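# Got a predicted model here, sequence first, then my questions.
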Amino acid sequence: MIGKLKGTVDEVGEDHCILDVHGVGYVAFCPARTLVGLNAGEAAVLHIETYVREDMIRLYGFSSTLEREWFRLLQNVQGVGAKVALSVLSTLAPAELANAVALRDIAMVSRAPGVGRKVAERIVTELKGKAPALAGEAAATIGFAQELGAGVAPAPAADAVSALTNLGYSRDIAASAVAAAMKAAGEDADSAKLIRLGLKELAR
């Protein structure tokens, strides 16, 4: 079982790359976000998920272990196979996906090609408890996003998010800004203060 490959990028295709490891070329299918960071002739490390079947062995490569964990997790959802999981991870970074799941943002998940509304709804419903653990650096804001998604966030914070979305910001961006504002001002801050600090955060 292959878990990681370190070598030189030999070729980058539309949905895969070939990584030369000591003269052996490994074909790894990757999300678009991973492929964008690869250049022929340069050194690279890929975290690998190996699929072994009777008729084939297929390698899937990722830029981080977090991305690989989401790939595994997504396929636990009914109707999501490797192709759909790669499509989701090509469209959303792990932190964005965690936020979308926490906020139950079906529209965000369904932006991925090949992901219809029903599949997106299953993803956000079945994976909602996994988001904080797989949010990476954004883990601190995911708990608040989950409260928003469940409708149990503190009223001032919910009002602040609503105000920022009314100004044209997406719900996940507004939630992240308000979460940062709450961290700076404290959970007892009123909505006006959270809106002001949230806008400061968004202006950075």
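Perfect, thanks for sending it.

# From here on, just use CA atoms for contacts and neighbour counts.
OK.

# can you tell me how far Ala40 sits from Val12?
Using CA to CA, to the nearest Å, Ala40 is found at 7 Å from Val12.

# neighbour-wise, which of the two wins?
Between Ala40 and Val12, counting by other CA atoms under 10 Å, Val12 is the more crowded of the two (18 against 14).

# can you pull the contacts of the residue nearest the centre of the chain?
Among the residues of the chain, the one closest to the centroid is Pro94, at 2.2 Å (CA atoms, centre = their mean). Residues near Pro94 by CA atoms under 8 Å, 6 or more residues apart in numbering: 66-67, 70, 134-136.

# take a look at this one as well, against the first:
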Amino acid sequence: MIAKLRGLLDSFGADHAVIDVGGVGYLVSASTRTLSGLGAIGDEVVLHTEMQVSDDAIRLVGFATAEERDWFRLLTSVQGVGSRVALAILSALTGDELHRAIASGDKAMVARSQGVGPKLAQRIVNELKDKTGGIVLGGGGTVPGLAPGGFSADAVSALQNLGFRPAEASAAVAKAEAELGPDATLDALVRTALKKAAR
């Protein structure tokens, strides 16, 4: 059982990354939220992992936080939710947002995720309502001072990849978001944040 990986980011795609651990490349599936926070190729990364073994494959799934991994385990315990759907939900919603949606029975919020229809969203809300007490809130992969969800965390990550310090990147994106509003696209957020940071 592989529970954690520490190594160098070798490469990544839309739904996975390859982590070089002592010369061995591990292909790890992950949410877009986790992938956007990995940094640049060659950086050291640490991922919590879940190993899935089926009749025809062994799959490694990676998470930026233990909280995200716990949500993945809960989601995949629901009938009809496989690893792909669980990662789509974790790409669309932070842990805090997911917790609020389940606690309030907001199936529409869960159904925002790619591949999740109204019936499946209802089943997720119903089945997990009594099971979510054990997950610690607060670490949902968002950046302090920024609204959860949206493209804020992705924009901060993009600025950090361009060489800005985390505090500078967060401040610039927060200003950009205040100017553009919560519905701003990732591209618009990054462009405006770069202008703010340059001043």
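Structure received. Being a predicted model, the structure only gives us computed values, none of them experimental.

# With both chains overlaid, what TM-score comes out?
Once the chains are laid over each other, their TM-score by TM-score structural alignment, normalised by the length of the second structure reads 0.67; 139 aligned residues with a CA RMSD of 1.5 Å.

# Need the counterpart of the residue nearest to the centre of the first structure in the second structure.
Residue pairing (TM-score structural alignment): Pro94 of the first structure is matched to Gly95 of the second structure.

# who are the neighbours in contact with Asp105 of the first structure?
Per CA under 8 Å, 6+ apart, neighbours of Asp105 of the first structure: Val124.

# can you tell me how far it sits from Leu97 of the first structure?
In terms of CA to CA, Asp105 of the first structure sits 9 Å off from Leu97 of the first structure.

# the strands in the second structure, which residues?
All strands of the second structure, identified by DSSP state E, fall at 4-12, 16-21, 24-30, 44-53, 58-63.

# average distance between the second one and the first structure?
Here strand 16-21 of the second structure, set against the first structure after superposition, deviates by a mean of 0.3 Å using mean CA distance after the TM-score superposition for the first structure.

# now do the last one
In this overlay with the first structure, the average offset of strand 58-63 of the second structure from its partner residues is 0.6 Å by mean CA distance after the TM-score superposition for the first structure.

# List the contacts of the biggest helix by length in the first structure.
Identified as the longest helix of the first structure according to DSSP state H is helix 171-185. Residues outside helix 171-185 of the first structure that contact it (CA under 8 Å, 6+ apart): 99-100, 103, 141, 144-145, 157, 160-161, 164-165, 189, 193-195, 197-199, 201-202.

# what's the offset of the next helix or strand after it from the middle of its chain?
As assigned by DSSP states H and E, the chain's next helix or strand after helix 171-185 of the first structure is helix 191-203. Put simply, helix 191-203 of the first structure sits 25 Å off its chain's centre (CA atoms, centre = their mean, to the nearest Å).

# Give me the helices and strands touching helix 191-203 of the first structure, please.
helix 155-166, helix 171-185 (3 or more CA pairs under 8 Å, 6 or more residues apart in numbering; DSSP states H and E).

# and among these, the most buried is which?
helix 171-185 (a mean of 22; mean count of other CA atoms under 10 Å).

# corresponding residues in the second structure for that one?
Going by TM-score structural alignment: helix 171-185 of the first structure matches no residues.

# how near is Ala139 of the first structure to Leu202 of the first structure?
For Ala139 of the first structure, the distance to Leu202 of the first structure - CA to CA - is 18 Å.

# Same check on Met182 of the first structure?
Met182 of the first structure is 14 Å from Leu202 of the first structure, where distance means CA to CA.

# Pull out the buried positions in the helix ranked longest in the second structure.
Using DSSP H, we find that the single longest helix of the second structure is helix 166-180. Using 16 or more other CA atoms under 10 Å as the test for burial, helix 166-180 of the second structure gives 168-177.

# One more: stretch 64-78 of the first structure?
65-68, 70-71, 73-75, 77.

# do the same with stretch 134-142 of the first structure
For stretch 134-142 of the first structure, the neighbour count (16+ other CA under 10 Å) marks 134-135, 138-139, 141-142 as buried.
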